[in-house]
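Chemist: Got a predicted model here, sequence first, then my questions.
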Amino acid sequence: MRGSIGRFLFAAFNALVVGLMVVPVLFVVWSAFYDSPFLSFPPPGYTLSWFSEALNHQAFLNGAITSLKLALCSSIIGVIIGTLASLVLVRTEFRGRGALNSILLSPLIVPNIVLGIALYMFFIWLADQGGLDLTTGFWGLLLAHVLLTLPWSVRLISANLIGLDRSVEEAAMNLGANGLKTFFHATVPQMRSGVIAAALFSFIISFENLEISLLLVGPGSTTLPIALMQYLEFNINPTVAAASTLQVVLIVGLLLLTDRHVKLSRIV
């Protein structure tokens, strides 16, 4: 009897937590279809015109282009570095391996706003000492987003590497393949699901980031989340809800695609 009550309470608590996370998103999606420039309940009607407004808003378009470029570049760089780091961490034994793993994963335990402030202060020091100003512009943002996505690449690719069958690589080397050919023709095909999942997840993390980007953006490098926040400073209408709905649809689609390659429950 006690066990049944405990399971019921646990299920009810999980449902409450999921509801608190999902219901606000559902309300944003719902408000994107309001046939009124003012948010009211119940809505007078429904329309798709706000999606047209969002898709034709120049600040949103520029922010989306910047976010796409940033997410693509950071995910590619993060996956390359993450693949090499995962191979070292999973396939080799050396002193300090645990420390290296902790360093690579440490951005996961640091709040993004703290990480952004630290990077901004480091970039100021770098500009003062070496004359290289990364505090505003695309390259500083890219370095920050690579740091943000790298831990997820390491986790996903490492989780995939642990379950690989080493006999395929041994067979390739026994047949005369050198280390490089074995890596590209035997190891990489087996790692494909982990690499694809890491790239997709890194893209999502970079594309939706606000806290770090907010401290490092400059003229011409405003990302979509920042453009949405700036729009809300002077306007309250369903246009921003429509733009947010499109962003949610993109992120959910990529998460579902990622889960097909590597079950997110294994690494999240």
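Modeler: Nice, thanks for sending it over. All of these numbers come straight from a predicted model, not from anything done at the bench.
Chemist: Please count neighbours and contacts with C-alpha atoms only from this point.
Modeler: Fine.
Chemist: Now for residue 234, how many residues are close by?
Modeler: For residue 234, the neighbour count with other CA atoms under 10 Å is 8.
Chemist: next one: stretch 66-73 to chain centre, how far?
Modeler: On the basis of CA atoms, centre = their mean, to the nearest Å, stretch 66-73 sits 11 Å off its chain's mean C-alpha point.
Chemist: ok, and what's touching that stretch?
Modeler: 138, 141-142, 145, 202-204, 206-207, 221-224 (CA atoms under 8 Å, 6 or more residues apart in numbering).
Chemist: Then stretch 179-188?
Modeler: 168-169, 172-173.
Chemist: one step back: can you tell me which of the contacts of stretch 66-73 has the most neighbours?
Modeler: If you count neighbours using other CA under 10 Å, the busiest of the contacts of stretch 66-73 is residue 223, which has 29 neighbours.
Chemist: my read: that residue touches residue 64, true?
Modeler: Yes. Counting by CA atoms under 8 Å, residue 223 does reach residue 64; the two are 6.3 Å apart.
Chemist: still on that earlier bit, mind checking which of the contacts of stretch 66-73 land in helices?
Modeler: Mapping the contacts of stretch 66-73 onto helices (DSSP state H) picks out 138, 141-142, 145, 202-204, 206-207, 224.
Chemist: Against that first model, consider the following:
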Amino acid sequence: MVIVGFGIILLPLLLIIWLSFFQNAVLALPPSAYTLSWYTQLADQSVFVNGFVNSFVVALLATAIGLAVSIPASFGIVRGNFPGRDLMMHFLTAPLTVPAIVIGAGLYVAFIFVEIATDLPLVGNRSGLIAGHVLLTIPWCVRLITANLSGFDITIEHAAQSLGASPVKSVLLVTIPGIWPGLVAAALFGFVVSFSNLEVSLFLVSPGQTTLQIAILQYLEWKIDPLIAAVSVVQTAMVAIALLITNRFVPLTRVV
């Protein structure tokens, strides 16, 4: 049963990889020949290049903001002793329990109300798109950082303070380097979540600011050929590499 399950999961990916090597633009079985030309053409496809750049920038900024929120929040959750600590954890990780399409629709409606009330354009604006992606990255960053921080020996931090370091200095010079693998893992995982998101982006992008996911979707609306298969393979490979690197810092079984 395990083998059958893995086969069902891997079959679509294997088919996409196979299709990406077909020589002819018109898909036909069996293919007349195989080629790598579709991969070499990717750099010349401006729609995918622009989509990749936009996705990369949005994911990078969303991850940076998500970390800036998640690091102090994680310290409060793990080290704090105040009423509502568990509620804070549930609040920050709540987006994990909500379908991304619902989050996207909710943000779209909320941003429309904000625009009406303040004349501040958020829908179709990169800042609004980044805000939506921050909402997606924070839950995973919090889970990874809290998982790593919970395993950190706090007596090391106390020892630094006993030697004259202030609480802030001991955190910056002892604790942060000690949980550095968790921070790197959180950054990588948050980046992957943002970069590969379609649902939220679908509601918040403008025609000139499409992400790679939306560029792929728009291409599929009128054509299916080995080029789109090559794009999908490259994107999947990037995400897989990022997850493998993340797993080396913090085992993903601890947070998923």
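Modeler: The structure has been received and is ready for your questions. Just so it is clear, the model here is predicted, and its values are computed rather than measured.
Chemist: just curious, which of the contacts of stretch 66-73 of the first structure is nearest to residue 106 of the first structure?
Modeler: For the contacts of stretch 66-73 of the first structure, the residue nearest residue 106 of the first structure by CA to CA is residue 145; the value is 14.3 Å.
Chemist: tell me the contacts of the aligned partner of residue 173 of the first structure in the second structure?
Modeler: Alignment note (TM-score structural alignment): residue 173 of the first structure maps to residue 161 of the second structure. Listed by CA under 8 Å, 6+ apart, the contact set of residue 161 of the second structure reads 167, 170.
Chemist: Can you tell me the element residue 161 of the second structure falls in?
Modeler: helix 154-162 (DSSP states H and E).
Chemist: any idea which helix or strand comes after that helix?
Modeler: Next element after helix 154-162 of the second structure (DSSP H and E): helix 167-170.
Chemist: average gap between that next one and the first structure?
Modeler: Taken against the first structure, helix 167-170 of the second structure registers an average deviation of 1.2 Å after superposition, with mean CA distance after the TM-score superposition for the first structure.
Chemist: measure the residue most central in space within the second structure to residue 239 of the second structure for me?
Modeler: By CA atoms, centre = their mean, the second structure has its centre lying nearest to residue 193, at 1.6 Å. Counting by CA to CA, to the nearest Å, the gap from residue 193 of the second structure to residue 239 of the second structure is 9 Å.
Chemist: what's the answer for residue 249 of the second structure, then?
Modeler: In terms of CA to CA, residue 249 of the second structure sits 16 Å off from residue 239 of the second structure.
Chemist: Over to residue 182 of the second structure?
Modeler: Counting by CA to CA, the gap from residue 182 of the second structure to residue 239 of the second structure is 18 Å.
Chemist: Pick out whichever of these two has more residues nearby.
Modeler: Counting neighbours by other CA under 10 Å for residue 182 of the second structure and for residue 239 shows that residue 182 has the greater number, 25 against 19.
Chemist: burial measure for the corresponding residue of the first structure for residue 109 of the second structure, as a count.
Modeler: Matched by TM-score structural alignment, residue 109 of the second structure corresponds to residue 121 in the first structure. By other CA under 10 Å, the residues close to residue 121 of the first structure number 13.
Chemist: how about the host helix or strand of residue 121 of the first structure: buried residues?
Modeler: With secondary structure defined by DSSP H and E, residue 121 of the first structure is part of helix 112-130. Of all the residues in helix 112-130 of the first structure, those buried under the rule 16 or more other CA atoms under 10 Å are 112, 115-117, 119-120, 123-124.
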